[in-house]
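Engineer: quick one: sequence and predicted model below, then my questions.
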Amino acid sequence: MFRALLSLALASFALLASAARYPSYGTLQTINSSGVLNVMINNTYSSVNLFDLHIQSDLANLIETLQANDTDIRVAVFSSANKDSFLAHININYFLPGYGASLTFNFLMACDMRFASTSPSVILSQLETSLGTNPGAAGAMYLSHLIGRGRTFEYVLSSYDVDTVTAERIGWINTAFATSSELHTYVQGLAARIALFPAAGIAGMKQEINAVNRPPREVSCRIRRT
């Protein structure tokens, strides 16, 4: 079951809502090796890996497949095929009439762990307030458990960009690495180690941790338009 997996994001931003079903994962390149599913995001419809309906649909299909099948996958690691952009913010058109705000999904905040490089090009942000809306799918709720209530207000209400050194210091990400090589080596090693252990133990521990630091689904999926 996918809920038993740990999800790790490389270099910035992980997971999502419902969408139309596609026959394949056109924007996702997947490799399953010894219990670790590496998922490389490659939105060829966008030069900046824009989070659009293509990515959303493919992620929905991937998650549905993992939920429906009894696989040996223990950990999902998300990375990017785009060297300049891990994942750009959601298509602003989603906020226009005719689109649902429920399409907004905070990819990074849905991950269980987050790792990044200290490259100046890696920036984190919750910019929804500047657009007159709020982070959908519990982005701000998750963030408040990571960096605290006061800091969440500071960064969400200001829509400030945050560098990864600062993000590591305040707990937004687990670790910021000096080089991409160090980043990938550590995350792959961590994923491989976790994948050695029984799925039941991983699932049980994840459920216990989530019980105290994640909002109920009926709350996290409630979207308020302004």
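Structural biologist: The structure has been received and is ready for your questions.

Engineer: every contact and neighbour count from this point should use C-alpha atoms.
Structural biologist: Fine.

Engineer: the helix or strand encompassing A203: which residues count as buried?
Structural biologist: Secondary structure from DSSP states H and E places A203 in helix 199-213. Under the neighbour-count criterion of 16 or more other CA atoms under 10 Å, helix 199-213 has 199, 202-203, 206 buried.

Engineer: can I get these in TSV with distance to A167?
Structural biologist: What follows is the buried residues of helix 199-213, written out as TSV (distance: CA to CA, whole Å):
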residue	distance to A167
A199	30
I202	26
A203	27
K206	23
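
Engineer: against that first model, consider the following:
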Amino acid sequence: MYPFHKNLVLFALSGLLSLINGNPVHQHDTRRLPWERTKSTGFGTLTTTSSNNGTILRVLMDNPPTNLYDYKLITDLYDLLSFVVPENLTVSAPPPKVMIFASADPDFWMGHYDGALFGTNPPFNESYTEELFTKNRAIVGMLKSLPTILIAEINGRATGSGNEFLVQCDMAFSGPNTILGAPEVAVGGVHGNGGIQHLVRLIGMQRTAEYMLTSSGIDALTAAEIGWVNRMYRSETKLRGAVDEIAGRIALFPAAGLNGTKAMIREFSAPPSTVEADIATIFRLEAGEKAPDAEYLRISKNQSRHFELGVPDNMVEIWD
């Protein structure tokens, strides 16, 4: 038999056996779903991979140099999540049952918000900052209400806004490079977006006070032991495999039961009024004599990667 014909027969047989066993020939979908993203979408900070017939969406964050929560990432996250809100859904494109947030940068999962958002550098100005915070409010609301189970797959630093985001996902799993924490208090700021209130629900009031008030980082193993994340895995490969397995199991079940259960669990999350109060406090502090973000830009040498690799534990150095 000629090699070409032999390969063709083998391919046909493998497809037939796959159909007999009830499994698709390919894991990844060929059709384009409305929420799929590539480097050419928006600011290009998000790329997505759809699997399990569109029931699982893996979101890869890549916003060099440190995955800052800046105007690019905020806008791209807002646009992505907006496609999954109930009023934008159609029967032909039901929402993914599970959405996984991972990072392309092994050192940074998601960083704090960009200090330049408060008018320090052009092209930012007060009205533009308020517009971005409006989108940020919407992101926080969508994390709570989306008809999709959200999983944070963390293997790198998740500080400031990164931590605020992960504690509002439905689950969080960490790899060995994970560092969590918040640098804001060290420069006279606050951890916002309801992050503190969610963290209190996860690890308790006194532990939250310890890590927030000392601007201390927490490693992956300790975070898992006290409930900051669900579990820690010893390698990036094991982390990815475990998250994929959990997502695959969830995706087997009817969406109605998944999202009804999520809604009941979310009754215990921080209300929208908490987020509004947090943002009001942030704006009040930024308008003070010594704005926290201006101070942070100064000591971090404009948020350099070298400095960010030490956050939040190196924040104490500015007071030595």
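Structural biologist: Arrived safely, thanks for sending. Keep in mind that this is a model prediction, so the values were computed, not measured.

Engineer: returning to that earlier point: in structure 2, point out the residues matching the next helix or strand after the helix holding A203 of structure 1.
Structural biologist: Going down the chain from helix 199-213 of structure 1, the next helix or strand is helix 217-220, by DSSP H and E. Using TM-score structural alignment, helix 217-220 of structure 1 corresponds to residues 272-275 of structure 2.

Engineer: buried residues of that stretch, list them for me.
Structural biologist: By neighbour count with 16+ other CA under 10 Å, stretch 272-275 of structure 2 contains the buried residues 272, 274-275.

Engineer: follow-up on the earlier one: and of the buried residues of helix 199-213 of structure 1, the nearest to S34 of structure 1?
Structural biologist: Nearest to S34 of structure 1 among the buried residues of helix 199-213 of structure 1 is A199, at 12.7 Å by CA to CA.

Engineer: in structure 1, which spans are helices?
Structural biologist: Assigned by DSSP state H, structure 1 shows helices spanning 53-68, 139-147, 149-158, 164-170, 180-194, 199-213, 217-220.

Engineer: closest one to I90 of structure 1 among those helices?
Structural biologist: Using CA to CA and comparing these, the one that lies nearest I90 of structure 1 is helix 53-68, at 9.4 Å.

Engineer: now do the closest one: distance to the chain's middle.
Structural biologist: 13 Å (CA atoms, centre = their mean, to the nearest Å).

Engineer: in that helix, which residues are buried?
Structural biologist: If you call a residue buried by 16+ other CA under 10 Å, then helix 53-68 of structure 1 has these buried ones: 54-63, 66.

Engineer: adding distance to G26 of structure 1, write these out as JSON lines.
Structural biologist: As requested, the buried residues of helix 53-68 of structure 1 are exported to JSON lines (distance: CA to CA, whole Å):
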{"residue": "H54", "distance to G26 of structure 1": "8"}
{"residue": "I55", "distance to G26 of structure 1": "8"}
{"residue": "Q56", "distance to G26 of structure 1": "11"}
{"residue": "S57", "distance to G26 of structure 1": "9"}
{"residue": "D58", "distance to G26 of structure 1": "7"}
{"residue": "L59", "distance to G26 of structure 1": "10"}
{"residue": "A60", "distance to G26 of structure 1": "12"}
{"residue": "N61", "distance to G26 of structure 1": "11"}
{"residue": "L62", "distance to G26 of structure 1": "11"}
{"residue": "I63", "distance to G26 of structure 1": "14"}
{"residue": "L66", "distance to G26 of structure 1": "17"}
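
Engineer: please identify which of those is nearest to A211 of structure 1.
Structural biologist: I63 (20.8 Å).

Engineer: gap between the closest one and S144 of structure 1?
Structural biologist: Going from I63 of structure 1 to S144 of structure 1 by CA to CA, to the nearest Å gives 25 Å.

Engineer: N38 of structure 1 now?
Structural biologist: Separation of N38 of structure 1 from S144 of structure 1 (CA to CA): 28 Å.

Engineer: repeat for T27 of structure 1
Structural biologist: Applying CA to CA, the value for T27 of structure 1 to S144 of structure 1 is 30 Å.

Engineer: who has more neighbours, those two?
Structural biologist: Using other CA atoms under 10 Å, the more surrounded residue of T27 of structure 1 and S144 is T27, with 21 against 18.

Engineer: what's that one aligned with over in structure 2?
Structural biologist: In structure 2, the residue paired with T27 of structure 1 is T45, using TM-score structural alignment.
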